[in-house]
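Visitor: generate a structure from the sequence data that follows.
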Amino acid sequence: MTLEPQAQETGAKSSPETPAAPSRFNRVMKSIFSPDAGTIAGAIVLALLIGALLVVFFNAQVQETLSYFFARPSDFFAAAGTAFSGFFTSLIRGSLFDWQASTAAGMFAPITETLVFATPLIISGLAITVAFRAGLFNIGVQGQLIFGAIFAAIVGVNLDLPPVIGLIVAILAAVIGGAIWGAIPGYLKARVGANEVIVTIMLNTIAFQFLNRLLQLPILIGDGLPSKSIQINENDWYPPLLGSSYRLHAGFIVALLAAVFVWWLLERSTFGFELRAAGENPSAAATAGINVNRVIFTTMVISGALAGLAATAPVLGTEHFLTNGTAGSFGFDAITVALLGRSRPLGTVLAGLLFGALNAGGSTMQASANIPIDIVQVTQAVIVLLIAASEARKYFKAKKAASQAVSASAKGASK
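Guide: Presented below is the predicted three-dimensional model:
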């Protein structure tokens, strides 16, 4: 298999040594995916405040007291204060520590749920990070995650392997499934210059429809009903880390090991140097003798493999079966995680923990404070919008300043 682009009909020869210049879209996205720490912190704080204010605005008691605000304003401010503080207290109780729980296990359960929710987000965020550092935007993590889940479930349902070996084989199957689905856009990008964003979006839809069809076949459902697979062999499950009282499993350790691997790959390996060079300036990398197209293909394979690994968290860790909802929205949430993590392994881990906390706290917010769980998705979306708007503004402001400087220089030269 060759990864050199085909020559154009005009006779001009294309090769890995003469890659196309990055588009304006790529340059803007690179700016957005590299926010400074102050922008990230500000966006998180402001998004949480906006979320709390939305809770106040839609709170039934606040709306009721607003109807007689001028007669007794203290009722309004008391209700607004209760709703505002309830957003944060319920979030903490659901994600870190529940001081109102009746048992010690219940008090510490929230932090374990945060780690459970964070596990697939961290690994899928790392998949986005690897691709982005090579100048690629792998929007297909969702589809690659689905294929990883399919491969792991097929192995877990149909092979009766002994403990440990069964788990290792299922994990490897998930990694292979994701890598195969990541190799397709990688090959098309390297071979014919196909836009990886468009290709991966289409592959997401194909993967989802393929999963729906597969969940009607005996290979996964046996004699059962469509849409849900047979339970995966227990020997293929991730072992619990804190006993049967908690859902936290060894997949979280795998996520941390994946972060260490990605750090080593990007910062210490020879391929990581080539990957970063190709991502920063493909033309300069090609001039230095780096086969940029090979880097593109390999990067997408690695990114897909990590996405497949992320699928093991729900399939082998918490659910132990496969449905068309197993992948959830992990692949899309991973984009936000990588954005918050500044496309760095440590930052991605911390961002995954933050989003895990928001997801874990959502159920407690709904149950104890009567706050719609959708407020979590709204808060996450606001974080992304604030960062994207801030970084895009900086990018275009810098571009305008550079343009003005060039114009001033040209005028000076003409005098």
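Visitor: when you work out contacts or count neighbours from here on, use the C-alpha atoms and nothing else.
Guide: OK.
Visitor: just checking, Val157 touches Pro218?
Guide: No - in this structure Val157 lies outside contact range of Pro218 using CA atoms under 8 Å: 10.4 Å.
Visitor: who has more neighbours out of these two?
Guide: Legend: neighbour count by other CA atoms under 10 Å for Val157 and Pro218, higher for Val157 (23 against 14).
Visitor: next up, the contacts around the more buried one.
Guide: For Val157, the contacting residues are Ile219, Leu220, Ile230, Gln231, Ile232, Asn233, by CA atoms under 8 Å, 6 or more residues apart in numbering.
Visitor: packing partners of the host helix or strand of Leu121?
Guide: Following DSSP states H and E, the helix or strand that holds Leu121 is helix 104-133. With contacts taken as 3 or more CA pairs under 8 Å, 6 or more residues apart in numbering; DSSP states H and E, helix 104-133 sits against helix 73-95, helix 141-158, helix 251-267, helix 270-280, helix 292-312, helix 330-340, helix 345-369.
Visitor: okay if I get those as a markdown table plus distance to Gln63?
Guide: What follows is those, written out as a markdown table (distance: least, CA to CA, whole Å):
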| stretch | distance to Gln63 |
| --- | --- |
| helix 73-95 | 8 |
| helix 141-158 | 40 |
| helix 251-267 | 43 |
| helix 270-280 | 52 |
| helix 292-312 | 43 |
| helix 330-340 | 33 |
| helix 345-369 | 16 |
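Visitor: next up, for comparison:
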Amino acid sequence: MMQLIQRKQSTFLTSLVSVLLGMLVGAVMMLVAGYDPIQAYAALLSSAFLMPYDIGETIRTISPLILTGLAVGLAYRTGLFNIGVEGQFIIGQLAATIIALKLDLPPVIHAVVAVIAGAIGGALWAFLPGLLKATRGVHEVIVTIMMNFIALYLSNVLVRNWLSAGADSTEKIPSSASLRWDSLSSLFGGARIHMGIFIALASALFMYYLLWRTTSGFELRAVGFNPDASEYAGMSVKRSLILSMMISGSFAGLAGASELLGTSGYLAIQGAHTGIGFDGIAVALLGANTPGGILLAASLFGILTYGGSNMQFVEGVPFEVVRVVFAAIILFVAANIVRWGTQKFRKKAVKEHA
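Guide: Here you go, the predicted structure:
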């Protein structure tokens, strides 16, 4: 028990120090470029929390990051590296759009069916990498990277040739399929906050319950830790690999569906990936692939993303600086700078006392 507590404290400390060092890197960049980092960061934070509208928009930005972070985190916990969250996100958007535009259903039911379609779409898109991994040993990183591009271009083709009759974007989805709730939006000054945040929080609870409170979750984690020992113990490794990829894909599909139904309201032809799925990798890494950690990491990245736009507007600091901060944080987490520093300090202490 004591070792578990120490490990959690070490993980939290690593993430905290990495965030501080990443912010420091951003501050140095600003100084070199002639900007005031104190004023810039003050503008960033004030824009995220100063007004109810800003708080609502920050929460809206955080919502899909939680879901894509959960998608990456769950896969990693079960021994898989799902790089295809971006593609599964796009397929989730596409599936939700099809249901929203092609079916005529009553309010609420329409939105629920569209969200479920997004989750199923993401799960099915993740099924093939899981199947190839389980049956042929094909590495999931290679397959999911390629499927990201297939998802992007498939979505573009269907938008232009089927969903919009030649236009670059679809029509607005009907209000019956929207995740917007006027009472919630008015509470935050008319912000575009939507029900996606509740979907994200429920998904985090589901991931925790599944992995740490069910037999199936124990099997998924056991297979990820040691597939050979799990197979010897009678667990189905193939089934676990496929199931974990599909659950991971369903989280990504939920992210795409909620973002489409709650924020944009239509699907347009995209020249490049959205980036939300790739940001989920950073969120999961900083959050140590745990639901609680992912919630905190997504909140941080959401604040930096939304606040970074205001920092650019108020102080003139390029938004790319925020992306550099993201990259620096992940670099420090990956390098595990805290453990490296602790080991150096211990070695030095041992030599001095020798």
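Visitor: scan structure 1 for its longest helix.
Guide: Ordering each helix of structure 1 by length in residues (DSSP state H) puts helix 374-414 first.
Visitor: quick one: distance of that one to the chain centre.
Guide: Relative to its parent chain, helix 374-414 of structure 1 has a centroid offset of 24 Å by CA atoms, centre = their mean, to the nearest Å.
Visitor: got the angle for it vs helix 345-369?
Guide: Helix 374-414 of structure 1 and helix 345-369 are oriented at 140 degrees to each other (axes from the mean of the first three to the mean of the last three CA atoms, to 10 degrees).
Visitor: tell me, what residue is most central in structure 1?
Guide: What sits nearest the mean C-alpha location of structure 1, by CA atoms, centre = their mean, is Ala334, with 0.7 Å.
Visitor: tell me the contacts of the equivalent of Thr61 of structure 2 over in structure 1?
Guide: Residue correspondence to structure 1 (TM-score structural alignment): Thr61 of structure 2 is matched to Phe117. Shown in contact with Phe117 of structure 1 (CA under 8 Å, 6+ apart): Phe355, Gly356, Ala357, Asn359, Ala360.
Visitor: kindly report the same for Ser390 of structure 1.
Guide: Thr39.
Visitor: what about it, distance to Ala80 of structure 1?
Guide: Per CA to CA, to the nearest Å, Ser390 of structure 1 is found 30 Å from Ala80 of structure 1.
Visitor: one more: Leu306 of structure 1?
Guide: Distance, Leu306 of structure 1 to Ala80 of structure 1, using CA to CA: 44 Å.
Visitor: more neighbours, the two?
Guide: Leu306 (32 against 23).
Visitor: so the more buried one makes contact with Ile176?
Guide: No - applying CA under 8 Å, one finds Leu306 of structure 1 not in contact with Ile176, separated by 9.5 Å.
Visitor: what sits against the alignment partner in structure 1 of Ala252 of structure 2?
Guide: Aligned by TM-score structural alignment, Ala252 of structure 2 pairs with Ala307 of structure 1. Contacts for Ala307 of structure 1 were tallied using CA under 8 Å, 6+ apart; they are Ile123, Ser124, Ala127, Val141, Gln142, Gln144, Leu145, Gly148, Val175, Gly178, Gly331.
Visitor: trace the third one over to structure 2, please.
Guide: In the superposition onto structure 2, Ala127 of structure 1 corresponds to Ala71 when matched by TM-score structural alignment.
Visitor: what count of nearby residues applies to its match?
Guide: The number of residues packed near Ala71 of structure 2 is 38, by other CA under 10 Å.
Visitor: and the helix or strand hosting Gly182 of structure 1, how far from structure 2 on average?
Guide: Assigned by DSSP H and E, Gly182 of structure 1 falls within helix 165-192. Helix 165-192 of structure 1 differs from its equivalent in structure 2 by a mean of 0.5 Å after superposition (mean CA distance after the TM-score superposition for structure 1).
Visitor: what residues in structure 2 pair up with that helix?
Guide: Residues 109-136 of structure 2 are matched to helix 165-192 of structure 1 when aligned by TM-score structural alignment.
Visitor: do stretch 46-57 of structure 1 as well
Guide: Residue span in structure 2 matched to stretch 46-57 of structure 1, by TM-score structural alignment: 21-32.
Visitor: what's the mean deviation for that stretch versus structure 1?
Guide: In the superposition with structure 1, the average deviation recorded for stretch 21-32 of structure 2 is 1.2 Å (mean CA distance after the TM-score superposition for structure 1).
Visitor: report the buried residues of that stretch.
Guide: If you call a residue buried by 16 or more other CA atoms under 10 Å, then stretch 21-32 of structure 2 has these buried ones: Leu21, Gly22, Met23, Leu24, Val25, Gly26, Ala27, Met29, Met30.
Visitor: will you turn those into TSV that also has secondary structure?
Guide: Output for these, formatted as TSV (DSSP: H, G, I helix; E, B strand; the rest coil):
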residue	secondary structure
Leu21	helix
Gly22	helix
Met23	helix
Leu24	helix
Val25	helix
Gly26	helix
Ala27	helix
Met29	helix
Met30	helix
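Visitor: from these, pick the one nearest Ile329 of structure 2.
Guide: The shortest gap between Ile329 of structure 2 and any of the buried residues of stretch 21-32 of structure 2 belongs to Gly22, at 4.6 Å (CA to CA).
Visitor: just to check, the closest one is in contact with Phe326?
Guide: Yes - using CA under 8 Å, Gly22 of structure 2 is in contact with Phe326, at 7.1 Å.
Visitor: and the helices and strands packed on helix 104-133 of structure 1: which comes nearest Thr323 of structure 1?
Guide: Ranking these by proximity to Thr323 of structure 1 (CA to CA) places helix 141-158 first, at 9.5 Å.
Visitor: ok, the residue nearest to the centre of structure 1 - contacts?
Guide: Counting by CA under 8 Å, 6+ apart, Ala334 of structure 1 makes contact with Leu121, Ile122, Ser124, Gly125, Ile128.
Visitor: what is the burial count for the second one?
Guide: Going back to what we said before, that points to Ile122 of structure 1. 34.
Visitor: ok, back up a step: just give the nearest non-adjacent residue to the match of Ala127 of structure 1, would you?
Guide: Ser248 (4.3 Å; CA to CA, 6 or more residues apart in numbering).
Visitor: for that neighbour, which residues are in contact?
Guide: Leu70, Ala71, Val72, Leu74, Ala75, Asn82, Ala123, Ala126.
Visitor: any of these buried? List them.
Guide: The neighbour-count test (16+ other CA under 10 Å) marks Leu70, Ala71, Val72, Leu74, Ala75, Asn82, Ala123, Ala126 as buried among these.
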